[in-house]
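Trainee: When you get a sec, could you give me coordinates for this:
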Amino acid sequence: MAEEVPKTSTTPEEVVVSDVAPADEKPDTTTDVVVPVEKDAQQEQETSPEKEKENVPETAETESEVVSKPSGDDNVPESGSFKEESTIVSDLPETEKKALQELKQLIQEALNNHELSEVPTTNPPKDEKPEHKEEQKPVEEEKKEHAADVAEETEKEAAEVTVTETEVVEEKVAVSASADEDGAKTVEAIEESVVSVTVTVSEEPKVEAVSLSASPEEVCIWGVPLLADDRSDVILLKFLRARDFKVKEALAMIKSTIRWRKEFKMEELLEEDLGGDGLEKAVYMHGFDKEGHPVCYNIYGEFQNKELYKKSFSDEEKRYRFLRWRIQFLEKSIRKLDFNPGGICTIVQVNDLRNSPGPSKWELRQATKQALQLLQDNYPEFVAKQVFINVPWWYLAVNRMISPFLTQRTKSKFVFAGPSKSAETLLRYIAAEQLPVKYGGLSKDGEFGISDAVTEITVRSAAKHTVEFPVTENSLLSWELRVIGWDVSYGAEFVPTSEGSYTVIIQKARKVASSEEPVLCNNYKIGEPGKVVLTIDNQSSKKKKLLYRLKVKPSSD
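Mentor: Next comes the predicted model:
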């Protein structure tokens, strides 16, 4: 009978890291590592004076003041407890529904008035225009007053002429002469009145025509038209949550984001060929977590490469190009998200701090902070979780100092792990078939793919564990396995079902060191019924995590 191999539970837990650098290791308290903090945290610090130090990107300045001695039993702060809110409107509390409706009304008004994408004019023209109007205003009023006076005088004169003609018939000649003069004035005044009326009548339809032809503007963010369908609600909820459902502040953030995108020429940027120049090794997307979020890996150690560093940050022009490349990368990743209600519209960020550049990399620090500020201001609520791996001990000390100034919402998205716990931590959130080999998974180019599920087993200390693969027909059996950290013995053999057959040693038992190839691949051609038995002998004092998967292909030979 084949052993039933259970898959270990992968429910997310709070991560506590006990592996830190030795006490005799000298701390580099000025090393700069930028910790991304979402805009919702920044907003809460603005509304609470006691949280002014919440802006995590300024860690370089904070770290320089740290005086902390490492301790062997230091633990990472509790983290990873954040649970994403629903993006389905019917699931929202009434207060949030009301805020969403109010924001939608304000957005509709702004669209009708073409306010969202309009760019504010510069100050000098504004200062000049009022002065010009003040000079012209008295002249215009004087003309209007003069016209009114002429019309009034004309009416009086006309009345006088009528009365004179009725009562004094004898003075026809005088009246006639007077009538001629007054008639001329009257005609002139009437002409002015007619002209004035004509202008007024002809201008009113023009105003109406303009107002009728001015339809609401169409504005898109991340490829989603505002107020066009349900996806727009998901977008608006991001801004509302970033501003704690304060509608006016959320609207101001939306307007600011739209204007920035227009100034940054976002649609043109998406089509621009910026090239990677090696940056694809420092930032890349790979696989999904267990909840379906795409995963972005940020490898800080790649910037130790002098050639890559020079190409990316050696002068202002190259730093600006890096910034545009980073924004373009993010935009393309966001366009692949599902903004339908209930869809996956956030990303998991994995930040590898191994060999993170030190304080000498001033240009990198400036470029990273600039990029981070843009992300905070214009990309709210796009992070599902921030996982920091290969975290040095000094970083944990800094985090303990900063932690009291962070909001609970922000802290709940953070997960920290030291070097020896990084793989185990990542496997809590990302399945082994989705996790790259370098980070403890089995995802790599080869015979197996992400559709081939991986079984995870915990091998207790000072214990031996066997895994059996029964085979009933001629076939080719292939498998790959790894033990995180190895330092265990591994062997494989084929045991035939027939009593008269002999056991075949596939892999003689040997101890696999931690420095060896992380993943072992084997295959065996089977010509009779039997089973393949894998043996893991863990004689260390620590429990180990075993990962394996297999494929069986029929064989005609």
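Trainee: From here on, just use CA atoms for contacts and neighbour counts.
Mentor: OK.
Trainee: So in this structure, which helix runs the longest?
Mentor: Taking DSSP state H as the criterion, the chain has its longest helix at helix 123-167.
Trainee: for comparison, sequence B:
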Amino acid sequence: MESASPISKYQPLHFQQDDDCASPKPSAPHIKKSLVNTLMEAAALRSPSFKEDTYFISHLKHSEKKALSDFKHSLASSSASAAAASMWGIPLLSDAGDDRADVVLLKFLRARDFKVGDALHMLEKCLGWRKEFGADDVVEEDLGFKELEGVVAYMNGFDRQGHPVCYNAYGVFKDREMYERIFGDDEKLQRFLRWRVQVLERGIKLLHFKPGGVNSIIQVTDLKDMPKRELRAASNHILSLFQDNYPEMVARKIFINVPWYFSVLYSMFSPFLTQRTKSKFVISKEGNVAETLYKFIRPEYVPVQYGGLSRPSDLHNGPPKPASEFTVKGGEKVNIQIEGIEGGATITWDIVVGGWELEYSVEFVPNAESSYTIAVEKPRRIAAGEEAVHNSFKSPEAGKLVLSVDNTASRKRKVAAYRYLVRKSSTI
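Mentor: Below is the predicted model of the structure:
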């Protein structure tokens, strides 16, 4: 029998995998400071981590409870249309004391630092905009942007706390023809803005609007290849629309593939952002995308193009099969064993390493001493940017499958994830 390759780290796994195992906390690698690194450090010093509100009335300060009571009274005394208004299907004033309404009203109060007059003005303007824009009906419209769905802005899965995640990527607009087709004139721009609001409204439909529930989304914005100058008008419109009409709807804003010019964008938008908004920012430079996203989102919900295991078709079939996470240190080789495989069984697996740039191979090792190891996937180097591997193998006899990732040629630690399914052979 041929022996398996030597390993420097061994992770034996049996047929029952632990889907809830967590990756060890990564240690920060030593890197030379750049403008982006300096900006990230400055942002961290400037903006303490955001703590999401629970929306329990009992958790409010006395002054905040009074502000909420005054807000309701002011709303009831305002115009008849405002007093009878609803938002996202929730009546804002109800004799039954609907706690969903409290969640909505508290969002407007927090956006205006519990200043009742300012919050009421913001709410009234928002109600007027929603009526004029037709925001309640936009979800059902066909706006003709099929080519942008799942590419430019889309909802995909949930984070570790259950928040829906919205991805934004505007790099496709570096193509001039694409840019002109979408943003060529003001009418096209307005239609795009309507589509972008549609994406957000679909995400909001996934929220609970209940104290202690999931009441906001996560936004991931990919800055790779984004034509900043051309998209400045659209970006300003989107920022204005969302800040004015969707207060406290985003729990965290994650910027990935951050280029050197992010400081220019940040300085441009910073004066329009509150300190509370800035505290929600997470900034990740190019090359650290998977490691950043895994901190907040499980790999089975991270899109394959960002180092995860989620493909567009996956979420149509219900919740995805959980993945197990692991870390490959620099200079290390990791072997993952899938044991207890019976003869005739079919093993299907997915595996991904953030940033790849390492060697990957798969072997089947039979239990019988007289049998030989089978090279299921011969050793090959997988480049950065390649998506997750998805493959299957039918075992000729009882044995184990060994997935190997060899990072011995690199000093950089990488995050990784895998999952598998074993189907026993059917007998007649």
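Trainee: TM-score of the superposed pair?
Mentor: Superposed pair, TM-score by TM-score structural alignment, normalised by the length of the second structure: 0.83. Supporting alignment: 401 aligned residues with a Cα RMSD of 3.2 Å.
Trainee: hang on, the earlier thing: give the other helices and strands that the following helix or strand past the longest helix of the first structure contacts.
Mentor: Per DSSP states H and E, the first helix or strand lying C-terminal to helix 123-167 of the first structure is helix 172-213. Helix 172-213 of the first structure is packed against helix 123-167, with contacts defined by 3 or more Cα pairs under 8 Å, 6 or more residues apart in numbering; DSSP states H and E.
Trainee: Can you spell out which helices and strands pack onto the helix it packs on?
Mentor: Judged by 3+ Cα pairs under 8 Å, 6+ apart, helix 123-167 of the first structure is in contact with helix 172-213.
Trainee: Could you tell me where the helix it packs on falls in the second structure?
Mentor: Alignment of helix 172-213 of the first structure against the second structure: no match, by TM-score structural alignment.
Trainee: Now do that helix and helix 123-167, the angle between them.
Mentor: 150 degrees (axes from the mean of the first three to the mean of the last three Cα atoms, to 10 degrees).
Trainee: The longest helix of the first structure: how far from the chain's middle?
Mentor: 61 Å (Cα atoms, centre = their mean, to the nearest Å).
Trainee: now do stretch 82-97 of the first structure
Mentor: Taking Cα atoms, centre = their mean, one finds stretch 82-97 of the first structure lying 19 Å from the centre of the chain it belongs to.
Trainee: Over which residues of the second structure does that stretch lie when aligned?
Mentor: The aligned range for stretch 82-97 of the first structure is 50-65, by TM-score structural alignment.
Trainee: Buried residues, the matching stretch. List them.
Mentor: Asp53, Thr54, Tyr55, Ile57, Glu64, Lys65 (16 or more other Cα atoms under 10 Å).
Trainee: what would the residues you listed look like in TSV with distance to Pro319 of the second structure and secondary structure?
Mentor: TSV is the format used below for these (distance: Cα to Cα, whole Å; DSSP: H, G, I helix; E, B strand; the rest coil):
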residue	distance to Pro319 of the second structure	secondary structure
Asp53	27	coil
Thr54	26	coil
Tyr55	27	coil
Ile57	33	helix
Glu64	38	helix
Lys65	38	helix
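Trainee: So the residue of the second structure most remote from its centre versus Pro26 of the second structure, what's the distance?
Mentor: Note on the second structure: the largest C-alpha distance from the chain mean falls to Ser370, namely 48.4 Å (Cα atoms, centre = their mean). Ser370 of the second structure sits 42 Å away from Pro26 of the second structure, taking Cα to Cα, to the nearest Å as the criterion.
Trainee: Please, where are all the helices along the stretch 51-200 of the second structure?
Mentor: Taking DSSP state H, counting those that start in this stretch, the helices of the stretch 51-200 of the second structure run over residues 62-77, 80-83, 99-111, 116-133, 176-183, 186-204.
Trainee: okay, the last one sits on what stretch of the first structure?
Mentor: The one in question is helix 186-204 of the second structure. Under TM-score structural alignment, helix 186-204 of the second structure corresponds to residues 316-334 of the first structure.
Trainee: Would you state the strands of the stretch 451-557 of the first structure in chain order?
Mentor: Using DSSP state E, counting those that start in this stretch, the strands of the stretch 451-557 of the first structure run over 455-459, 463-471, 475-483, 488-496, 504-512, 520-526, 530-538, 544-554.
Trainee: Any chance you could list what contacts the first one?
Mentor: By that I understand strand 455-459 of the first structure. 5-8, 465, 538, 543-549 (Cα atoms under 8 Å, 6 or more residues apart in numbering).
Trainee: Please repeat the previous calculation with a cut-off of 10 Å.
Mentor: Residues from elsewhere that reach strand 455-459 of the first structure (Cα atoms under 10 Å, 6 or more residues apart in numbering): 5-10, 427, 431-433, 465-467, 481-483, 536-538, 542-550.
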